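>>> got a predicted structure plus its sequence, pasted below:
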Amino acid sequence: MLETSARLLELLSLLQARRDWTSSALSERLGVSTRTVRADIGRLRALGYPVDARPGVSGGYRLAAGTAMPPLLLDDDEAVAVALGLGAIATRGVGVEETSLTALAKLEQVLPSHLRRRVEAVRAATSAVPDPGGPVELPVLGAVAAAIRSQERLRFGYTTHDGRTEPRHVEPQRLVNWGPLWYLLAWDLARDDWRIFRVDRMVPHAPTGARFRPRVIPEEEVVNFVVRRVARSTWTYRARVVVHAPSAEVAARIPIPIEIEEIDESTCRFELGSNDPDRLALSLTQLGADIEVLEGDEVVAALERLAARLQRAAGGALSGR
């Protein structure tokens, strides 16, 4: 006969594996009396598992949906499938990437070594259409997500934009996914300031075990802070412009958060940049309002090229009528 704790786990596994069980079927599978089954059902309920009971000859037990999420039991195949699924979701822009990473970090922390090897074998043997931004390093993401979840200081080697590798010691705050890239917002202990790191340039060291108290930043401020810093650091070409439209309308048409100065109710001013002047010129024309370029000679030249192309295209259409 199984001991009580082991029997409860076996009972929970049976309830998760099939929708309905009669008392007699459960007692036969567990090798105990129906009275013991009833007692064990009561213990599961006390632990937070919502088990419904139906009276009568054809009655029995069913694991139902409750008001809170209780722990689940997974067999080996299910655990591997969940780990692979969470890893796949973490590389897709579906809005739950960071949540998937923290869940994956929790799962991989308790995976037995033989199951961890199975997960890594499937990942190593699987190919996917490459993302324009390059492959996502799930082990690195998982290590960073685990440090954030456990509020543990993180040491890693970091490759800077000019190819140098520097040691960093930080308090990791949040992971931010933007397009194909992941960024870590962290408090840099050596510089005593916020810093943003590209995760694909990080090589985590062994866990430090040193805990820290997170610095509170609202979610929307985290995203805006990272986007502003990253965007400005990658701009090769910049344009300072006046737009003849309300600032709220202009902000709604720009895909990244930027600082917009309101001149009056129908005019605003801001700086925008890109690593391609022609792309920047095109994006300015898509604001749906008249613009004036105050600074940015390369962008002015790009606007002139764009205007000439559009004029040629309109001329060809008119001549064909």
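Done, it's in.

>>> only C-alpha atoms from now on, for both contacts and neighbour counts.
Will do.

>>> okay, and V241 sits in which element?
Assessed by DSSP states H and E, V241 sits inside strand 237-243.

>>> what packs against that strand?
Applying 3 or more C-alpha pairs under 8 Å, 6 or more residues apart in numbering; DSSP states H and E, one finds that strand 237-243 contacts strand 267-274, strand 291-295, helix 297-319.

>>> and the shortest one with strand 267-274, angle?
With axes from the mean of the first three to the mean of the last three C-alpha atoms, to 10 degrees as the basis, strand 291-295 and strand 267-274 are set at 60 degrees to each other.

>>> what does strand 291-295 contact?
238-244, 284, 300 (C-alpha atoms under 8 Å, 6 or more residues apart in numbering).

>>> got it, and the last one?
Applying C-alpha under 8 Å, 6+ apart, the external contacts of helix 297-319 come out as 237-239, 277-278, 280-282, 293.

>>> so can I have CSV of these showing neighbour count and distance to A79?
Shown next, in CSV, are the contacts of helix 297-319 (neighbours: other C-alpha atoms under 10 Å; distance: C-alpha to C-alpha, whole Å):
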residue, neighbour count, distance to A79
Y237, 18, 48
R238, 20, 49
A239, 23, 51
P277, 23, 49
D278, 20, 49
L280, 20, 47
A281, 23, 50
L282, 15, 48
V293, 17, 57
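
>>> take this one as well and set it beside the first:
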Amino acid sequence: MNRTDRLYALREELRRAGPAGRTAERLAEVFEVSTRTIKRDIAALQQGGFPVWARPGPGGGYVVDKAATLPPINFTDAEVAGLAAAVAAHRGQPFDGYARAALVKALSVMDTQARKRATLVNDRVWIDYTDPPSDARIRRTVERALHERRVLVVDDVRVDPVFLARTDGSWFLVGRAGGVIKWFRLESITAARLTREPSVVIPVEEIGIPPVTAKASADF
């Protein structure tokens, strides 16, 4: 398991643990890594805004703020099959890690039979991955810049990110650099660095009018 997948799995393991929490030793055993690695991973989750904290004393461990957990939600096997197909089709694209984490949550609250039915459906959905995925590290940096509204340095260019757009078969970061709006093709970015500086909030409307075929991902 690579570090990215482990971070998502660690987050879900802590959510499932609830108020009981998990010790670093127990998490190290589950993920077959050292306790030092677990502590580094926890620090990375905290820096990313995930509400996990250390409970000191005997029987202590890492606990997730209960406000970060979802209330009981019922999913049908067809709904989860649809989610799984959408997540699979989006592999290697912006926010795909978060989408996979959401799918894990959905699967974790399903009963065994419904989960099996969803798996049977998805065994009959095949996807040919022909799009070249962007660099995962760069993609995650861009995701954080948008999510946390922070200035991003793209190939030595300072950018206030505005939005991500997919057009002509590619993903683009659209932002303001040097006082003008620029489009950066994700797969062509060679370096991206997140700064601590808050980005300027630029209304999407200032970019221009999108084509009639374009829709925000919220318009589902």
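Yes, it's here. These numbers come from a predicted model, not from an experiment.

>>> quick one: TM-score?
For this chain pair, the superposition-based TM-score is 0.41 by TM-score structural alignment, normalised by the length of structure 2; 123 aligned residues with a C-alpha RMSD of 4.5 Å.

>>> and the angle for the strand holding V241 of structure 1 with strand 291-295?
Using the same axes, to 10 degrees: strand 237-243 of structure 1 against strand 291-295 is 130 degrees.

>>> what's the first helix or strand after strand 237-243 of structure 1?
Taking DSSP H and E, what comes next after strand 237-243 of structure 1 is helix 247-253.

>>> any buried residues in the strand ranked longest in structure 1, and which?
For structure 1, the strand with the greatest residue count under DSSP state E is strand 165-178. If you call a residue buried by 16 or more other C-alpha atoms under 10 Å, then strand 165-178 of structure 1 has these buried ones: 168-177.

>>> which among those gets closest to A124 of structure 1?
When the buried residues of strand 165-178 of structure 1 are ranked by distance to A124 of structure 1 (C-alpha to C-alpha), N177 comes first, at 23.4 Å.

>>> could you find the closest non-adjacent residue to that closest one?
Nearest residue to N177 of structure 1, sequence neighbours excluded (C-alpha to C-alpha, 6 or more residues apart in numbering): Y183, at 6.3 Å.

>>> ok, then the element right after whatever helix or strand that neighbour lives in?
Here Y183 of structure 1 sits within strand 181-188, counting by DSSP H and E. Going down the chain from strand 181-188 of structure 1, the next helix or strand is strand 193-198, by DSSP H and E.

>>> next secondary structure after that next one?
Counting by DSSP H and E, what follows strand 193-198 of structure 1 is strand 202-204.

>>> which other helices and strands contact the following helix or strand past that following strand?
The helix or strand immediately downstream of strand 202-204 of structure 1 is helix 219-234, counting by DSSP H and E. Helix 219-234 of structure 1 is packed against strand 165-178, strand 181-188, strand 193-198, strand 267-274, with contacts defined by 3+ C-alpha pairs under 8 Å, 6+ apart.

>>> flag every buried residue along helix 219-234 of structure 1.
Judged by neighbour count (16+ other C-alpha under 10 Å), helix 219-234 of structure 1 contains these buried residues: 222-223, 225-227, 230-232.

>>> now do stretch 297-317 of structure 1
Within stretch 297-317 of structure 1, the residues scored as buried using 16+ other C-alpha under 10 Å are 298-300, 302-303, 306.

>>> hey, which strand is longest across structure 2?
strand 157-167.

>>> what's the burial count for the closest residue to A165 of structure 2 other than its chain neighbours?
Excluding its sequence neighbours, the residue lying closest to A165 of structure 2 (C-alpha to C-alpha, 6+ apart) is F172, at 5.2 Å. Neighbour count for F172 of structure 2, taken as other C-alpha atoms under 10 Å: 21.

>>> could you do V30 of structure 2 as well?
11.

>>> quick check: the gap between it and L14 of structure 2.
Using C-alpha to C-alpha, to the nearest Å, we find V30 of structure 2 at a distance of 12 Å from L14 of structure 2.
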